[in-house]
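Kindly generate the corresponding structure for this input.
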Amino acid sequence: MGAGIQPPTVAQGSEGNAFVDVVKVLFEPTAVFERVRARPSFFAPFLAIIAVQCVLFFVNLSYLKIAVAAQAAAAGRPAPGTGALAAFGLIGLIVVLGIIFMLTGLILWVLASVLGGGEAKFSTMLSVAAYSAVPSAILLSVVGTIVLYLKGAGQITSPQDMQPALGLDLLVSGAKGFVGAVLKGINPFSIWGLVLMAIGVSTTQRTSKGNGYTAAVAAFVILLLIGAALSAAFGG
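This next block holds a predicted model:
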């Protein structure tokens, strides 16, 4: 008699649009990651992030031309044309984002497997990495663009100057190189992403919040140090 009125708990966990979840993850992260647990989805958040980044790339292209021209002049070499800059910039953007997500997913996969006592699914951790990147890859980029347009191009001498101070770099004016990149990487949006990552790991792996935050913090620190080292190596 009761069989006909049993709630479809399993089906509810897999319902939802993966693209809509790119927005919902900001407000309902647990529900989104429950759906990710049932059905991993990397391409929806990845494509959404790529789309936003491509739009912002063209919005900021005039500033990028100024920054690259100033950097090229300082190095005594000619600046690339607009077409070449746009082509290489877009290709580089997609490739770099893809590498970042793959690396983040790999780190989370290893950490979640170790902390959870069983092997995690790489596709699930890759999805967690993509969804948890929404605050930094979308919101921070939009805010950064707004700040850039408010400040203008007066003090831009390199592409790094296009990234306004929104994190701990506000406390240390003029910080450059490795330290500057580390400080810039610690901001409200990256911390928001860290929290989402912790919720994603703990929800999808059915592990404790402590293990989720341990994995998220460790991944955050590793990626922050790698990013800062690369930024310093390329003159950031």
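
For the rest of this, base every contact and every neighbour count on C-alpha atoms.
Will do.

so what's L139 up against?
Contacts here follow C-alpha atoms under 8 Å, 6 or more residues apart in numbering; on that basis L139 touches F189.

Look at G212 and say how many residues are nearby.
Residues near G212, counting by other C-alpha atoms under 10 Å, number 27.

Would you agree it is in contact with A198?
Yes. The pair G212 and A198 passes the contact test of C-alpha atoms under 8 Å, sitting 4.4 Å apart.

Would you mind identifying the next helix or strand past the longest helix along the chain?
If you go by DSSP state H, the chain has its longest helix at helix 82-116. Of the helices and strands lying after helix 82-116 in sequence (DSSP states H and E), the nearest is helix 122-132.

Could you list every helix and strand that that next one packs against?
The helices and strands touching helix 122-132, judged by 3 or more C-alpha pairs under 8 Å, 6 or more residues apart in numbering; DSSP states H and E, are helix 29-38, helix 43-59, helix 82-116, helix 188-204.

can you redo those helices as JSON lines with mean neighbour count and distance to G152?
Compiled in JSON lines, those are given as follows (neighbours: other C-alpha atoms under 10 Å; distance: least, C-alpha to C-alpha, whole Å):
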{"stretch": "helix 29-38", "mean neighbour count": "23", "distance to G152": "36"}
{"stretch": "helix 43-59", "mean neighbour count": "17", "distance to G152": "13"}
{"stretch": "helix 82-116", "mean neighbour count": "17", "distance to G152": "20"}
{"stretch": "helix 188-204", "mean neighbour count": "23", "distance to G152": "23"}
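
These: which one's closest to K151?
When these are ranked by distance to K151, counting by C-alpha to C-alpha, first place goes to helix 43-59 at 15.0 Å.

Ok, which of the helices and strands packed on helix 122-132 comes nearest V68?
The closest of the helices and strands packed on helix 122-132 to V68 is helix 82-116. By C-alpha to C-alpha, the value is 8.9 Å.

so that closest one versus helix 43-59, what angle?
Put simply, helix 82-116 runs at 150 degrees to helix 43-59, going by axes from the mean of the first three to the mean of the last three C-alpha atoms, to 10 degrees.

so what does helix 82-116 touch, helix or strand wise?
helix 43-59, helix 61-75, helix 122-132, helix 209-233.

okay, the angle between that helix and helix 122-132?
Calculated by the same axes, to 10 degrees, helix 82-116 forms an angle of 120 degrees with helix 122-132.

Identify the residues contacting L183.
Taking C-alpha under 8 Å, 6+ apart as the contact definition, L183 lies against G167, L168, D169.

this one next, for a side-by-side:
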Amino acid sequence: MSNDTPAAVPHSSAWEDLLEVLWAPSAVFERTRTRGVGIYMLLLTGVFLVLVVATKSLLQPYMDANYDLQVIKMAEQGQKMPAEAVEQGRTFSGYFLLFSWSLTAIFSGVLGGLVTWLGAKVVGAALPLGRAVFVATLASVPRVLSLIATAAQGALVDASAVTSLFSASLGPARFVDPVKTNPGLMGVLASLDLFTLWNVLITAVGVSVVARVSRGAGWMASLVGLGITMLFALIPGVLS
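This is a model prediction of the structure:
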């Protein structure tokens, strides 16, 4: 009679998982393959909310520049706004961005989960939509660091040098003039920053571990998901 027993799954708290997924995603996904996504999404949303409230003044130059870019683009299309409307719009746009950043974990989990699920389908990986949402939620942790990096830059840079949200990007979008560049191309370039690529890496590992497929298949699924995201980023350029 065999004395073999199933290996015990290491216990970890949700906080430990959210931290460790940054440098050891394989181990995290292995021990959390059957856990629910709710607690992770809730904790991440809390983190984003606290960060947004605490760093609002540091994020302000990027919010203002992002709105100014929209005003410039509208003016180029013959839709010049009255001065009072510009100021009202600036306030609304700023609060909308803060709200969106606060819900990053939810948006990244649900929408990222959908494209991850589609990517897994393309490569033939058996990854249910619910587990794809789980993978995408944990893979969104680098976006916390992205927000911190943006706030840190807001504390150091000259506000007059900030031309858009892309000015904070740690990728090729940082070095391109957003006024002269097609919005779709800017969206694609923004998808190639450090934190997005970190997200892609974690997603690839997550698909591989959770769906029990090769690492290569995980990478293919993750890259297909990135490709789908880039296609959606191109839409504003096509419509403009």
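
sorry, back to before: closest to A153 of the first structure out of the helices and strands packed on helix 82-116 of the first structure?
Ranking these by proximity to A153 of the first structure (C-alpha to C-alpha) places helix 61-75 first, at 6.5 Å.

hmm, back to that, most packed of the helices and strands packed on helix 82-116 of the first structure?
Per residue and on average, the most neighbours among these fall to helix 122-132, with a mean of 27 (mean count of other C-alpha atoms under 10 Å).

Need the contact partners of that one.
With C-alpha under 8 Å, 6+ apart as the test, helix 122-132 of the first structure has contacts from 22, 25, 33, 36-37, 40-42, 45-46, 101-102, 104-106, 108-109, 193-194, 196-197, 200-201, 204.

Quickly note the distance from E15 of the first structure to I99 of the first structure.
29 Å (C-alpha to C-alpha, to the nearest Å).

Same question for I66 of the first structure.
As for I66 of the first structure, its distance to I99 of the first structure is 27 Å (criterion: C-alpha to C-alpha).

Need the counterpart of E30 of the second structure in the first structure.
Alignment note (TM-score structural alignment): E30 of the second structure maps to E34 of the first structure.

In space, what's closest to its match - neighbours in sequence excluded?
Distance criterion C-alpha to C-alpha, 6 or more residues apart in numbering; nearest residue to E34 of the first structure, sequence neighbours excluded, is G13 at 5.9 Å.

ok, that neighbour - contacts?
A31, E34, R35, A38.

who touches the last one in this structure?
Pointing back at A38 of the first structure there. Residues G13, S14 are the ones in contact with A38 of the first structure under the rule C-alpha under 8 Å, 6+ apart.

Kindly report the same for the second one.
Applying C-alpha under 8 Å, 6+ apart, we find E34 of the first structure in contact with G13, S14, T203, T204.

Serialize the residues you listed to TSV and add fields for distance to L225 of the first structure.
Shown next, in TSV, are those (distance: C-alpha to C-alpha, whole Å):
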residue	distance to L225 of the first structure
G13	36
S14	36
T203	26
T204	26
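
So what's the residue count around the aligned partner of E20 of the second structure in the first structure?
With TM-score structural alignment defining the correspondence, E20 of the second structure maps onto K24 in the first structure. K24 of the first structure has 17 neighbouring residues, counting by other C-alpha under 10 Å.

Helix, strand, or coil at the closest residue to R31 of the second structure other than its chain neighbours?
Taking C-alpha to C-alpha, 6+ apart as the measure, R31 of the second structure lies nearest to V9, with 5.7 Å between them; neighbours along the chain are not counted. Judged by DSSP: H, G, I helix; E, B strand; the rest coil, the three-state class of V9 of the second structure is coil.

nearest residue to the most centrally placed residue in the first structure other than its sequence neighbours?
Within the first structure, one residue has its C-alpha closest to the average C-alpha position: by C-alpha atoms, centre = their mean, that is A133, at 3.4 Å. Nearest residue to A133 of the first structure in three dimensions, chain neighbours excluded: G193, at 5.7 Å (C-alpha to C-alpha, 6+ apart).

so what's L140 of the first structure up against?
With contacts taken as C-alpha under 8 Å, 6+ apart, L140 of the first structure has the following neighbours: F189.

Oops, could you answer that again for S169 of the second structure instead?
Here S169 of the second structure is in contact with T150, A190, D193 (criterion: C-alpha under 8 Å, 6+ apart).

So what's the gap between the one helix or strand L59 of the second structure maps to and the chain middle?
Counting by DSSP H and E, the element that carries L59 of the second structure is helix 56-76. Here helix 56-76 of the second structure shows a centroid-to-chain-centroid distance of 20 Å under the convention C-alpha atoms, centre = their mean, to the nearest Å.

next one: stretch 223-239 of the second structure
Using C-alpha atoms, centre = their mean, the mean C-alpha position of stretch 223-239 of the second structure is found 14 Å from that of the whole chain.

who's in contact with that stretch?
Contacts made with stretch 223-239 of the second structure from outside it, assessed by C-alpha under 8 Å, 6+ apart, are listed as 112, 115-116, 118-119, 122, 182-185, 187-188, 191, 200, 204.

Can you point out the buried residues in stretch 176-190 of the second structure?
Using 16 or more other C-alpha atoms under 10 Å as the test for burial, stretch 176-190 of the second structure gives P178, P183, G184, L185, M186, G187, V188, L189, A190.

Please say which position in the second structure Y149 of the first structure maps to.
Under the alignment defined by TM-score structural alignment, Y149 of the first structure is paired with A155 of the second structure.

Verify the stated contact: the match of E20 of the second structure with R35.
No. The pair formed by K24 of the first structure and R35 falls short of the contact definition of C-alpha under 8 Å, at 11.6 Å.

Next up, the contacts around S214 of the second structure.
S208.

what separates it from F175 of the second structure, distance-wise?
In this structure, S214 of the second structure and F175 of the second structure are 36 Å apart, going by C-alpha to C-alpha.

List the contacts of the match of E20 of the second structure.
Under the criterion of C-alpha under 8 Å, 6+ apart, the contact list for K24 of the first structure reads V32.

and stretch 227-236 of the first structure, how far from the chain's centre?
On the basis of C-alpha atoms, centre = their mean, stretch 227-236 of the first structure sits 17 Å off its chain's mean C-alpha point.
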